[in-house]
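# missing the sequence, but the structure's below:
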């Protein structure tokens, strides 16, 4: 178990290797040439003047000449380098000036973010969303004047259907009450855990985020009364900083609970279960950022402390396996859940990204057939989620988005009569009140939020999470950059953000005539699907989930693809 010394560690790295890296042959030639030119010019053209000059005058004169020489020889050296290199064709055709293009490409996102993009253009979160989170987390008024900037006729716009006769608490102006309560673990006989809040901090490991970031998240979680997921990087001192309740995530690499061969160590797992803050365990099957691939932590972000906590070697990239070696199907998954639950005696859930609907159906069916087995909760991570470093193709194109995936999971559990036995968490690009309302309308009992909480810490969406150069000190192990993030003030913003999400989602529920957000249904929300036309969420996602599952099952029974089955139907009908 990691000790409770709150050491704010970070990557300093040996300075010498960076110095040697800078002084390659071209740089050496450049500086040496500048020195030679400066010396020659001074000797041949200014020797008399330099003899009569004082020390300061001499330094200024030679210094100015050296700078001019550096500029001249710099352009010449750059020209030679560009002409001789073979990696970039355009660089050989347009030497020197090509670096202007490279500079614009580098700073282009910054220019677009602050100067050229309008408030609703940027991704993954536009300026309206970010500013709302900044205002909300700082406790400032997040009200607006002169109407909304949201285009209510734009395709994709989500609209809540308010009730004419709203909840009486809204009318009397009473404070929002605690109408939300979910108990996890009842059907498997373990030590249960009660959720009193539907917003929780999603899985982000220590390594992906800094010590200061996790310490602030943990203290903020304690203040707000919400869960803090450790991520697959194991439990670290920063997770103990605020004494918040934790979900310990078990990834494919078994970080923190692995033996020398990389297998899960039952004794280490038991130690984690005995930690007073750890309330639940979560087996990570996949994550929205990179479905089908394990966690990735580049060596630049692995400090000695992180290597010790994860039980991995220092100086190497940490790439977790794509799959758990303990199982390859639903039967094996249930056996592994049973093993973990038998050791920890606490709720055990799974985190998954839905692809084919048959997989979540198989899980739901097995829960129905074997009472007392299976996950106590399921985290549905949308393919549109992602805070970690990930391949572009997986991050952008793999996995069902959160809304569709959640509808599929909810339908599968209901169809097998086990919806009341499993708590559903939704995760993936959830950050605002309307996101939460939509998720709960589609079947979520609670939500996990990652990037929203990063924004509450002070993230500016610099898109540098994978580079170890996060300018706000959140997604970096660089000590100098980490100092930018003050733990105490950031923790207050985290708690304020979580509280505001609870109250505003409660307010939405009351506007629909309900006591709790968990009562919101997919018939209380409509989406603009074409200019002038709206559809209920139940039509868009609930029915499509059923149809997709039904068609795939029929095609499988006929030993053909869904496309082949539809073509066959058309041929028969004609």
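Thanks, I have it. In this text the structure is predicted, and so the values were computed from the model without any measurement.
# rest of the way, CA atoms for contacts and neighbours
Fine.
# regarding the one residue sitting closest to the centre of the chain, what is its secondary structure?
Closest residue to the average C-alpha location of the chain: residue 387 at 2.3 Å, with C-alpha atoms, centre = their mean. Assigned by DSSP: H, G, I helix; E, B strand; the rest coil, the conformation of residue 387 is coil.
# contacts only, for it.
Residue 387 makes contact with 204, 289, 450-451, 465, according to C-alpha atoms under 8 Å, 6 or more residues apart in numbering.
# of the residues you listed, closest to residue 479?
Of all those, residue 479 sits closest to residue 465, with 15.2 Å by C-alpha to C-alpha.
# and that closest one, how far is that from residue 74?
Distance of residue 465 to residue 74, computed by C-alpha to C-alpha, to the nearest Å: 33 Å.
# what's the answer for residue 264, then?
According to C-alpha to C-alpha, residue 264 and residue 74 sit 56 Å apart.
# chain center to the longest helix seen in the chain, what's the gap?
The residue-count maximum for a helix in the chain (DSSP state H) belongs to helix 55-84. Put simply, helix 55-84 sits 46 Å off its chain's centre (C-alpha atoms, centre = their mean, to the nearest Å).
# so which elements touch whichever helix or strand comes after it?
Going down the chain from helix 55-84, the next helix or strand is helix 89-93, by DSSP states H and E. Judged by 3 or more C-alpha pairs under 8 Å, 6 or more residues apart in numbering; DSSP states H and E, the packing partners of helix 89-93 are helix 55-84.
# next one for the comparison:
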């Protein structure tokens, strides 16, 4: 009887495990379980006994570079539609140097039901676009799976915000679900490329004509690897990717570090104007990680000389992420978002051009407070990449460059990518974006304002030591409209006088 009972228990256990494994494979909510039936439950066991065990596990495996636990949990909970209240208050040390905080009003307002939007399109643009305060930042098909692209775009369609294609090209996966697109073009000119790798005006005109393509962004550089072209590791260059990009299958795809179409600030602005004309008057702008302030001022001088401007500029901070980049570039090259954003804002204000151009900010944007801070620092709207990836299931395993993403987000492996259910994850993208924008609008109301243009630098303060703090009005210079054109202050005069529209 004992042996029979043991055999019965073993058979019952095996049957239960088989049933659980089958359920894991068929359910659509958890990508980890779809790729790792049974053993994937260990991850959720760790979540159930956090914070101590899970936090140790996360910190010991990620070198501190991804989002911290507080931000990560906020993203996941907001994407799942879970309220973000937390017991016992903040876990941060608010007395350390570098801590920033927003000032609330003694007469807070009721947040408006409809979030503000931003009209993108200068005087030379005939098809302006109404941009949300938070959008999907540039992430290419190739870096991300087809299902990840589908989920992001469907989420954008549900929420009425924009989805940047990344420099990897405009594909059918971007067009499948009807979400608004910002088509990014890098130095590889994917989706608008001649056989020898040059810009093809005919292909550009054809693709820019899609109704979903609301604007075009020319990538000069990106935050995680400024001065380098885009990189797609060989393991991810499938036959499909090779066909879309026009590159050899199974070989590392590296875009040139710079553009062939122009080499001077004047050439850049003239090419922007040409792209806008070819696109039928849709907004055109450029993205960069700010380097030398002199280069930014040279671009401003080129705008004045040519007599036209881009419709928008995306400032990418050096803290931005990527699927593949040298670690030294990620940590040591390029201006952080705060510095780059304020250089760009002040340069445009001082040149008398700010009213014609909208500025977007990208680089670890994750929460409502991030949006409000960037608006105070000079942005008109924001873009998020890493947070959007987490909304569709990214668990920060840091294996994006290996094609072995455990949740199907950053892989070209069909078996792994099937784990990402487009219907479920698009809803999470939608909920995350809506919740985060609503939180930003609520914060602004608590600060006594109903519109981003009412925010002032005095409303954001930073601890400069354990016993002293200052507002952004005190910490940074704020140029007046047209100041550089009349009498630039000494701190800007050297760079302004040295900047030339004819050279970088």
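All right, it came through fine. Everything numeric here is computed off the predicted structure, so don't read it as measured data.
# sorry, back to before: could you give the residue range in the second structure aligned to the longest helix of the first structure?
Per TM-score structural alignment, helix 55-84 of the first structure has no counterpart in the second structure.
# again, but for stretch 276-290 of the first structure
Residues 211-225 of the second structure are matched to stretch 276-290 of the first structure when aligned by TM-score structural alignment.
# give me the distance between the two termini of the matching stretch.
End-to-end distance (C-alpha to C-alpha), stretch 211-225 of the second structure: 32 Å.
# which parts of it are buried?
Using 16 or more other C-alpha atoms under 10 Å as the test for burial, stretch 211-225 of the second structure gives 212-225.
# of all those, which two lie farthest apart?
Spatially, the most separated pair among these is 212 and 225, at 28.9 Å (C-alpha to C-alpha).
# ok, residue 548 of the first structure touching residue 356?
No: with contacts counted by C-alpha atoms under 8 Å, residue 548 of the first structure stays clear of residue 356, the gap being 9.1 Å.
# now do the same for residue 97 of the second structure: its match in the first structure.
Per TM-score structural alignment, residue 97 of the second structure is aligned with residue 155.
# is its match in contact with residue 532, as I believe?
No: shown here, residue 155 of the first structure and residue 532 do not form a contact pair, counting by C-alpha under 8 Å, at 9.1 Å.
# between the two, which is the more surrounded one?
For the pair residue 155 of the first structure and residue 532, the greater number of neighbours falls to residue 155 (15 against 10), based on other C-alpha atoms under 10 Å.
# contacting residues around the more buried one?
For residue 155 of the first structure, the contacting residues are 527-531, by C-alpha under 8 Å, 6+ apart.
# so how far is stretch 257-265 of the second structure off the chain centroid?
Taking C-alpha atoms, centre = their mean, one finds the center of stretch 257-265 of the second structure at 24 Å from the center of the full chain.
# in the first structure, what range does it match?
Matched against the first structure by TM-score structural alignment, stretch 257-265 of the second structure falls on residues 322-330.
# just stretch 143-158 of the second structure next, same as before
Going by TM-score structural alignment, stretch 143-158 of the second structure sits over residues 208-223 in the first structure.
# before we move on, what about stretch 311-328 of the second structure?
Stretch 311-328 of the second structure lines up with residues 376-393 of the first structure when matched by TM-score structural alignment.
# how about the one helix or strand residue 54 of the second structure maps to: buried residues?
Applying DSSP H and E as the criterion places residue 54 of the second structure in helix 52-62. Buried residues in helix 52-62 of the second structure, defined by neighbour count with 16+ other C-alpha under 10 Å: 54, 58.
# and if you look at stretch 276-290 of the second structure?
Across stretch 276-290 of the second structure, burial judged by 16+ other C-alpha under 10 Å covers 276-279, 281-290.
# stretch 472-492 of the first structure too?
Across stretch 472-492 of the first structure, burial judged by 16+ other C-alpha under 10 Å covers 472-479, 481-482, 485, 487, 490-492.
# next step: those residues restricted to helices.
Cross-referencing these against helices under DSSP H gives 479, 481-482, 487, 490-492.
# nearest to residue 127 of the first structure, of those?
Closest to residue 127 of the first structure out of those is residue 490 (20.4 Å), distances taken as C-alpha to C-alpha.
# any idea how far that closest one is from residue 137 of the first structure?
Counting by C-alpha to C-alpha - residue 490 of the first structure and residue 137 of the first structure are separated by 9 Å.
# what touches both of these two?
Here residue 490 of the first structure and residue 137 have residue 456 as joint contacts, going by C-alpha under 8 Å, 6+ apart.
# mind listing the strands for the stretch 251-400 of the second structure?
Ranges of strands in the stretch 251-400 of the second structure, per DSSP state E, counting those that start in this stretch, are 253-254, 284-288, 312-316, 358-362, 381-384.
# for residue 108 of the second structure, which of the ones you listed is the nearest?
Evaluated with C-alpha to C-alpha, the strands of the stretch 251-400 of the second structure place strand 381-384 nearest to residue 108 of the second structure, the distance being 22.8 Å.
# map residue 342 of the first structure across to the second structure for me.
Correspondence of residue 342 of the first structure to the second structure, assessed by TM-score structural alignment: residue 277.
# same question for residue 485 of the first structure.
Counting by TM-score structural alignment, residue 485 of the first structure lines up with residue 420 in the second structure.
# now do the contacts for that match.
By C-alpha under 8 Å, 6+ apart, residue 420 of the second structure lies in contact with 28, 31, 147-148, 392-393, 407-409.
# before we move on, the earlier item: in a markdown table: the buried residues of stretch 276-290 of the second structure, plus distance to residue 60 of the second structure.
Below are those laid out as a markdown table (distance: C-alpha to C-alpha, whole Å):
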| residue | distance to residue 60 of the second structure |
| --- | --- |
| 276 | 48 |
| 277 | 52 |
| 278 | 51 |
| 279 | 49 |
| 281 | 51 |
| 282 | 47 |
| 283 | 45 |
| 284 | 43 |
| 285 | 40 |
| 286 | 38 |
| 287 | 34 |
| 288 | 33 |
| 289 | 30 |
| 290 | 32 |
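# just the closest of those to residue 88 of the second structure, please.
Residue 88 of the second structure lies nearest to residue 289 out of those, by C-alpha to C-alpha, at 38.3 Å.
# residue 411 of the first structure maps to what in the second structure?
In the second structure, residue 411 of the first structure lands on residue 346 (TM-score structural alignment).
# report how many residues lie close to that match.
Around residue 346 of the second structure there are 22 other residues, counting by other C-alpha under 10 Å.
# that one against residue 484, yeah?
No: using C-alpha under 8 Å as the test, residue 346 of the second structure is too far from residue 484 to be in contact (9.7 Å).
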